[in-house]
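K.L.:
quick one, structure for this:
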Amino acid sequence: MSRELPGHARIVVVGGGVVGSSIAYQLTRAGVSDVVLLERGPLACGTSWHAAGLIMQLRGSHATTEVARYNAQFYPELEADTGMATGFKQNGTLAIGRNMDRVHEMKRRASLARSFNIDAHVISPTEVREMYPALDESVVAGGLFVPGDGQLSPVDTVNALIAGAKKRGARVFTDTAVEQMRRLPSGEYELKAADGVITSETLVLACGLWTGDFAAQLGVRVPLHACEHMYVVTEAMDFVLPTLPVLRDTDGYTYMKEDAGKLLIGSFEPRGKPLPLAKLPEEQRFIEIQEDWEHFILPYRKAMEIIPALEDVGITKFMNGPESFTPDNLPCLGEAPGLRNCFVAAGLNSEGFEISPGISRALARWIIDGEPDMDLLDYDVARFHPFQVNRRYLRERSAESLGNTYEMGWPFKEHETSRPARKSPLHDRLAAAGACFGETAGWERPMWFAAKGVAPENRYSHFRPNWYEYTARECRAAREGVVIMDVSSFGKSLIQGRDACRFLQWMCVSDVDVAVGKLIYTHMLNSNGGIECDITIDRRAPDCFFVYSSAGVHSRDMNWIARHIQPDQHVTITDVTAAYSVLNIQGPRSRDLLQSITDADLSNPAFPFLTAREIDIGYARVRAKRQTFVGELGWELQVPSEFVQDVYDIVLQAGQSFDLKQAGYHALEHLRCERGYREFVLDLAPDDTPFEAGLGFIVGMNKPGGFKGREALLPQAGRVLNRRMVLFKLKDPEPALFHDELIRMDGEIVGYLSSGAYGFTLGSAVGMGYVNHPEGVTTELIDNSEFEIEIACESWPAEASLKPFYDPTGARVKM
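P.N.:
The predicted structure is shown next:
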C-alpha cells in the first residue's frame, strides 16, 4: 500500500474501527468512490478489536429499533458482497429475567418486535432451561428468545467492511495518525499527518473514545467518556456448543457467549469504572487495562448463581478494555453544530457492531443528500448542550451510563449522577414545597409534589408508580381550580435583525408576519416535509422574535435555525434561556388569581388567546403569554430571572384565596395527553409531516413566498392520508400506557403509540399514535373499526378518535 497521502478527497473518514469502516463501506456502496479512510494504527485497533461482537435487533423504542434491526440483514449481505467471512451466526439471543418486572419488560419488547416482523418469543423458566441446560431454573422468572440475533468476529468484520469499501474505490491508510486538522476559509478541511497533508470537502470523525478530544480542535462538542469494560473467558465447558445462544442476564449484569468451546462472560455492572484518556498509554494501539477482580466480582458471582458449573471452572483470560459512553446512552451522530460538512459518529456505548450498520447507512445518506432520510433525533449530536462536555459531568455520568445498559427500562427513569447541574432560581422554594425533581438537559425540574410528611422519592413501576396519587391531585387542580408550574427550563432564543421576519417566513410553515404581541405555534420542516422544530414564536417588534423550545431540544433547535441563516441575511440568534424564568399559571381560576395581583386587564376581549403583553406584578415587568399545553385557561409568565422569586412569592400569597396548588411535569404530561397536544421527539419527528400529525391548521400553504418543505407537502394538502395521528382511550380503567404500545385495528397491527399517560380526568389511560392504512385514515374508517392497544403482549379494547377526548372543541382555553 502506498504511504503517500493524496492531496485531496471528497470525503475523509478518520477512524478505522467498526464505525469508520462501516461508514466508508456505506458511502462507496451508495456510489461515492472518492473516500479516504485514515487510521492511526492497524485496522480495528482502539476498541473494536476487543468487542464481544454481539448482535441484537431490539431496542427500547421503535425509533432506536428501526436503526438497530438492520444488522441481521446487513452482515449476511456483507459476506455475500465481499466473499469474506465475518463470523456472523444467528444462534439467537436468550434474555432471562429474575423477577416479574423484568419479564414484563421482555413482553413489551416482544410486542415491539411484532411491529417489525422480528421473530421473538416469551418463554417460561422450563423452556429457558431446555434451551440453555446449564442454567439454574430456580433463579429464572422467564425469558425472551430472539432467534435472528447472534454474534460475529469483530476483527474479521472490520476487514470485510474495508475490503468492500476498497473494491468500490475507497483508499485506506493505516498507521497514519492525524496530528492536526483545521477548517480552511474555503470551507474545506485540512488534515496533517506524518505522511502528508490532505484536504476534503467533507470530514467524518469516527475515532471512538478519542473523538471528543479530537473534535475539539475544530470547536466541535462531542460529550463522551471512557469506562473500563471487562469480560473473562473460561476454560472449555461441555455444554458450550457453537449453537448455544447468547445469554443476557440483565438482572445479573452479565452477558455470555460461546467462544471456541469456552464461555465469554462480560458485564455491565450497576456502576461502571470511568477511565480518563490521560491514563491510556498513548502509543499502544491494542489497549488492555489491568484486570480488576474487585470490580468484576459482583457480576461474576451473579453469573455463578445462574450457571452453577462456573464455580468449578477456571479462567483463561481476563480482558479489560476501554469503551466510550455518552450522557444518555445514545450515540453521537450527525453534522457537527456550527460546522458545515463535518460529521460525527461516535459514542456507541459498547454497541458498535450492533448498530454500526444502521447508523452508517443513515449517515451516508445524510452526507450525500444533506439531510437524514429517517428519524435520528435520539442520536443527533446537536441534541447536547455546551456544558455537557464538562469533564466532571462526563466522568460521573459515564459510570451510570455503563450501568444503565442493563438497568431496568422503567418509565420516567431519572438519571442519578451529575446532578444538580442547572437549577431554576426557584429550586429551593420548590424543594421546600415537596418537589421531587427530575433532570432534562441538566435542568432540575419539579416532576411531582409530595404531600406533607411524604418523602419526595420515586418508586418506579411498569404500572402505577408511587407519584400517581399526587399527580392525580395536581391534574384535578388544573382542571377544576388553578395550578402553578415552574417551567423555566424552556429554551428561549432571540431572533433579531432587519431580515429576521423574511428569514422566519421562509423557515416556518405558518405566517409569522403578524402583529406585535401575537403568538404563533408553528413548525420548521426539512426538505421532505418532516418536522424538524416544534416551536412557539412571540413577535416582540418588527425585527425581533422570541422563540420558545422544549428544554431537551433547545440546543438542536438553535443549531437547525442558525445553520439556515444565509451569509447575506442580517439575522442573529441568541440563547437567552438563563435570562428569563417562566411560571405557568393554568386552570379555570387562573384569570381570577392573576387579576388580583396586576392592574392589567386580563379579560377575554382585552387579552385574547394566543397573545402576549407586558404586565406589572410586584416590582417586575412580566411578559404574560396567554397559551396552554394542558388544555385550560392559563398564562405563562416570562419573568427576568432576578425578579422571579418575588413574583413567585406574590403569586403563592395571592393563591391562598384561590386554593392554588403546585404542579410538576408529570401532571403536564398527563394533562397534555388528555387534550391530545403533540410533543416533539415523541409525537412529532423529522419523518412526520404536519398533515399526518393532524396539525395542518398551522400550515400556510398559500402564504406569499412559500416555506422550506412546502413542495414535499403538496401531495398531502387536502388529501386523504394513508398515515395519520389518532387518539385512543382504553375502555378498561386499570392498564397504564407510556409509549410504543402496539395499535391493532380489527386485529391487525397498524401502528404504535408515540405517547401515553393515565387520563385522571377521563378515568382511563389515553394515548396517541400514527395509524397506517392503504385506503386512507378517515373518520369513517375509525368509526367502523375495532381498536385495541397491545401492552406487553396483551390487547386491551380502546376507543379511537381524530379529536381529543377532553374538550374536543377547545372551548376551555378561550374562556
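K.L.:
going forward, measure contacts between C-alpha atoms and count neighbours the same way
P.N.:
Will do.
K.L.:
what ranges does the stretch 651-800 of the chain have for its helices?
P.N.:
665-675, 710-713, 779-783 (DSSP state H, counting those that start in this stretch).
K.L.:
wait, which of these is closest to Lys89?
P.N.:
Ranking the helices of the stretch 651-800 of the chain by proximity to Lys89 (CA to CA) places helix 710-713 first, at 41.6 Å.
K.L.:
rewinding a little: and of the helices of the stretch 651-800 of the chain, who's closest to Leu78?
P.N.:
Across the helices of the stretch 651-800 of the chain, Leu78 has its closest neighbour in helix 710-713 (34.0 Å, CA to CA).
K.L.:
need the helices of the stretch 651-800 of the chain in a markdown table (columns: mean neighbour count and distance to Ser398).
P.N.:
As requested, the helices of the stretch 651-800 of the chain are arranged in a markdown table below (neighbours: other CA atoms under 10 Å; distance: least, CA to CA, whole Å):
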| stretch | mean neighbour count | distance to Ser398 |
| --- | --- | --- |
| helix 665-675 | 24 | 26 |
| helix 710-713 | 18 | 41 |
| helix 779-783 | 13 | 46 |
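K.L.:
compare the ones you listed and give me the one nearest Ile531.
P.N.:
Closest approach to Ile531 among these (CA to CA): helix 710-713, 11.3 Å.
K.L.:
and this one, so I can compare the two:
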Amino acid sequence: MSTHQFPTHAKIVIVGGGIAGCSVAYHLAKLGQTDVVLLEQGKLTSGTTWHAAGLVGQMRPNRNMTSMSKYGIELYSSLEAETGLATGWKQCGSVNVARTPERMKVLRKQIALARSFGVEVHEITPQEVGERAPLLRTDDLVGGIWIPGDGKANPADLCMSLAKGARQRGVKIFEDIEVTGVDLDEGRVKGVKTKQGDIQCDILVNCAGQWARQFGQLAGVNVPLYSAEHYYIVTDKIEGIHPMWPVVRDPDGYIYYKEEVGGLVMGGFEPVAKPWNVHPIPSSFQFQLLDEDWDQFEILMVNAIQRTPCLETAKVKMLLNGPESFTPDGNFILGEAPEVRNYFVCAGFNSAGIANSGGAGRLMAEWIVGGEPSVDLWDVDVRRFGAFTGNRKALSERTAETLGLHYAMRWPRQELQTVRPLRCSPLYDVLAAKGAEFGSKNGWERVNYFKPAGSPAARDTLDRPDWLPWVQAEQKATREAVALYDQSSFSKLWVQGPDALSFLQHMCANDIDVVIGKMVYTALLNDRGGFESDLTVIRLAEERFMVVTGSGQTTRDLDWLQRHLTPDMRVYINDVTAQYCVLSLMGPRAAELMSRVCPDNLSPQHLAFAQTKDIDVGHAKVRAARMSYVGGPGYELYVPVEMTRHVYLALQAAGADLGLRDAGYYALDALRIERQRRAWGAEMGPDETPFEAGLWAGVKLDKQAGFKGKKALLECKAKGPVLLDKKLVKILVKDPNQYLWGGEPLNVNGRFVGEITSAGWGYEAGAMVALGYIRGEWARQPIQHLQAQAELWGVPIDVVIDEAI
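P.N.:
Predicted coordinates:
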C-alpha cells in the first residue's frame, strides 16, 4: 500500500497494476503528468503479469508496431540503471525454426520486412540452429532465423521497476483498492468509486488485464477480450542449458522455450484453446493458478519432446496453468473508448504483454497527453470493434480459435472461422446458393469470390491461388459486360440538423456545400494532415446528409465525427448501416441493364457522374448514384433492406443476356488497384497525407470554409516535395507467372526503398499490379520505369515502379 494519503482527486486514474498499467503510469510521468494515481485491486503483478513467460521479441507485422517493440527492448535494457531495481533483462537473442518449406517462406518474408524496419535478423541453417540452441533436434528442420536483439525478462521484476520509475516522478500507487464504479457526466469521465472513497478525475485508463472487459461494463465501454487457460511447464536443471540460451520458437509445433534457473520453460499455443468460462472473474483471483490439464497440454508436450528429446527424462517441476486474455482478432486494444470521453483502454495483449507493454505504455501516454495518437495505430485501436463484439458466447468461441492462431501457419487472406455467419446481407442465402465464398469484415459476411459449381475448394497456398481464374472471370465481366457486387456492408451514417452543413464543412477536406443529390468524395484529416478516413457524403436535403464509409470503419468514423461536436451544435448523427443495402452495378453494359428495370431517364445528362436521385427499380424505390469504385461506368444503388432481394432478382432477370455476373471483393480490390484507387487502411491512414498518397480528389484547399488539417497541408505545400518522406507509386510485376499478396518490401540494387501496400491481378495488364510507398530520397525525385525488385517470400522478383497517377 502506498504511504500517501488516499486521494479525493487526480487528473488521471489508472486502474490495474500489471505491467501495462505500470508502463502507462511510467510514461505519463516521463511526459510531465505527475497528478496520476494508479489503483490495483490486489498487489502489483498479481493478475496475469506474475505468471507471464517473459519473452521479448521485436518482429511485428508493420512498421509502427515494430517500432513500438524495438522501443520496449531499449527501455527494458536501460530501466535497471534508472531505477536501481533488477528487471531480469537478458539480450539472449531468439531462434525461430521452420519444419516445412512453406513456413520457411513465411520466415523469409519476415526477415525482409524486419530488415526494412531496421531490425537485425539472419537466416540460419538447421546446423546453425543447433549451434545457437544446443539440445534442439534439427535433422527435421528446413531452416530458421536468428534475431540477436531479442531477449527475455522477469515479468514481476520488470513491472516493479516500471512502478518505481513512475513513483520517482510523482505517480501515486495504491494496492488493495478495488474500483467498484465509474462516475460519468454527460458522457465524460468524472471519477471512480472505491470502498476507500471516491476519486474525482479527468481521465481514466483501463489497464485491468483480463478484468478489462467486465470493468469496462461499469461505464458502458466495450472491451472485447476473453480469458483462456494458458500453459507452460517448468523443468529442473538440464545440462547444457545456460542463462544466455536463446528464446526458441517452433511455430509448426506450436511451442516456445526459454531458459530459467538452468532449466527450461516450455509453453505454447495449442490449435484449439480452452476458454476460461468464468464470469465475472472474481477480484480475489490474485497470484492464483488453475488446475493442471495434461490432456489439453498433450499436443504441446508431444511436439516439445520431438524438438527437445531431453524433455523425455527431464524432471518437470510444474505444469503452470494461468489464464490470459485474448481478443477477437489477436491484436491488443489501445485508445480512447468511443462510448465515453476521456476513458482510455490499454489491454488485451494476447499473452504478449511483457514484450509489448513497454512500447504500448509510451504510445498510450502520448495519446492521452496529445489527444490523438502520434502514429497510425489502427490495427490495435479499440474503435475497430463494434458493440456486438462484446457478446460473451462469441468471445468464448473466438478465443478458442485466436489463441491457436498465434503460431498456426497463417495463409494469405486466411479467414477466421468461428462466430460466423453473424451479420448478413438479405442476399446471403441467395449468393451462397450460387457458389459464393464469403469472407468476414467487421462481422459482415462479404463475398470474396464465386466458385463455379463442381469445382473443388481453393487450397491454402503461398503461390498462385486456385481461385484466380474465377476472379479473373468476374473482372472480365466488370470490364467488358456488367457485374453485380453486393456491398451492403458499407457503413452508413446520417448527419442531420440545422448545423449539419457547417459541421461537415469543418470536418471534411472537400466542399460539402453542393446541390441536393450530389455525392462528394472527401478526406477526413487529422491535425497532421493525415487521413483519418476517406468517405463519400451524399446531400439528401438542405440539412440532411448520408455519410458512406468503409465496412470496418463504422465505430471509428462515427466516433471521429461525434468527438468533434460541441454542446451548442445542432447536429444529430445516427448509424443507419443496417437499414440500407448497396448493390453496385459496374461495367459498360450497366446502363443498358438499368434501362430495362428503371423507367427513369438515367442518361449522363439527367444523372451525371457523382449525382444521385431516387428512382424506380422493378417495384421498389431506390437511390441511384452514378459511381464506380473500380473505374469506368457503373451505378451504386442504395436500397432499403426489405426491398433488396426484390431489386437483386429484378436485375438478374433483366441482365441474363447481357453477360451479367455476380462478383466479389477479390475482383473489386484487384480492379481498383489497377486503376490506382487508394484504400483506407492500405494506401491511406493517419500517417499519410494527400501529398504522400498523391490523392487530392478528396481535398479542396481553396474552399472558403476552413477544415481540420488544412493548416498542416498548407505548411506541407509551402515546403514542397523536396521534404517528402514517402510517396505512393504504382508497380507492375514483369513476370505474369509471379503472384504477389501485398506487404512485400521493395529493393533497388539490394537497397530497401519501400514496401507494397496492396496487390492484385491486373486484368488489363495481364500480370500482377500493386500500389506501394517508396521512402527517403526515392520519394523526393520523379520516378518513371524504375527497375526494382519485390521480396516475395524472400525471393526477389523483378518489378517496374512508376509514379501513381
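K.L.:
could I get the TM-score for this pair?
P.N.:
In this superposition the chains share a TM-score of 0.97, using TM-score structural alignment, normalised by the length of structure 2; 801 aligned residues with a CA RMSD of 1.6 Å.
K.L.:
returning to what we had before: now render the helices of the stretch 651-800 of structure 1 as a markdown table, adding distance to Ala421 of structure 1.
P.N.:
Shown next, in a markdown table, are those (distance: least, CA to CA, whole Å):
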| stretch | distance to Ala421 of structure 1 |
| --- | --- |
| helix 665-675 | 18 |
| helix 710-713 | 40 |
| helix 779-783 | 46 |
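K.L.:
Ser801 of structure 1 is nearest to which of those helices?
P.N.:
Of all the helices of the stretch 651-800 of structure 1, it is helix 779-783 that lies closest to Ser801 of structure 1, at 6.9 Å by CA to CA.
K.L.:
could you check which residue of structure 2 pairs with Arg445 of structure 1?
P.N.:
In structure 2, Arg445 of structure 1 lines up with Arg446, judged by TM-score structural alignment.
K.L.:
burial check on that match, number of neighbours?
P.N.:
If you count neighbours by other CA atoms under 10 Å, Arg446 of structure 2 ends up with 26.
K.L.:
you'd agree it is in a helix?
P.N.:
No - according to DSSP: H, G, I helix; E, B strand; the rest coil, Arg446 of structure 2 belongs to no helix; its state is strand.
K.L.:
for Pro588 of structure 2, see how far away it is.
P.N.:
24 Å (CA to CA, to the nearest Å).
K.L.:
repeat for Tyr76 of structure 2
P.N.:
The separation that Tyr76 of structure 2 has from Pro588 of structure 2, given CA to CA, amounts to 60 Å.
K.L.:
neighbour count: those two, which is higher?
P.N.:
Legend: neighbour count by other CA under 10 Å for Tyr76 of structure 2 and Pro588, higher for Tyr76 (25 against 18).
K.L.:
name the element that one belongs to?
P.N.:
The secondary structure element spanning Tyr76 of structure 2 is helix 63-83 (assigned by DSSP states H and E).
K.L.:
buried residues, that helix. List them.
P.N.:
Of the residues in helix 63-83 of structure 2, 65-73, 76-77, 79-80, 83 count as buried by neighbour count, 16 or more other CA atoms under 10 Å.
K.L.:
for it, name the packing helices and strands.
P.N.:
helix 155-168, helix 353-370 (3 or more CA pairs under 8 Å, 6 or more residues apart in numbering; DSSP states H and E).
K.L.:
mean neighbour count for the ones you listed - can I get that in CSV?
P.N.:
Below are these laid out as CSV (neighbours: other CA atoms under 10 Å):
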stretch, mean neighbour count
helix 155-168, 24
helix 353-370, 23
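K.L.:
Lys190 of structure 2 is nearest to which of those helices?
P.N.:
helix 353-370 (15.8 Å).
K.L.:
and the helix or strand that the closest one is followed by, what's buried?
P.N.:
Later in the chain than helix 353-370 of structure 2, the nearest helix or strand by DSSP H and E is helix 392-402. By neighbour count on 16+ other CA under 10 Å, the buried set for helix 392-402 of structure 2 is 392, 394-402.
K.L.:
now those residues in TSV, with distance to Thr8 of structure 2?
P.N.:
Below are the buried residues of helix 392-402 of structure 2 laid out as TSV (distance: CA to CA, whole Å):
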residue	distance to Thr8 of structure 2
Arg392	35
Ala394	39
Leu395	36
Ser396	38
Glu397	41
Arg398	40
Thr399	39
Ala400	42
Glu401	43
Thr402	41
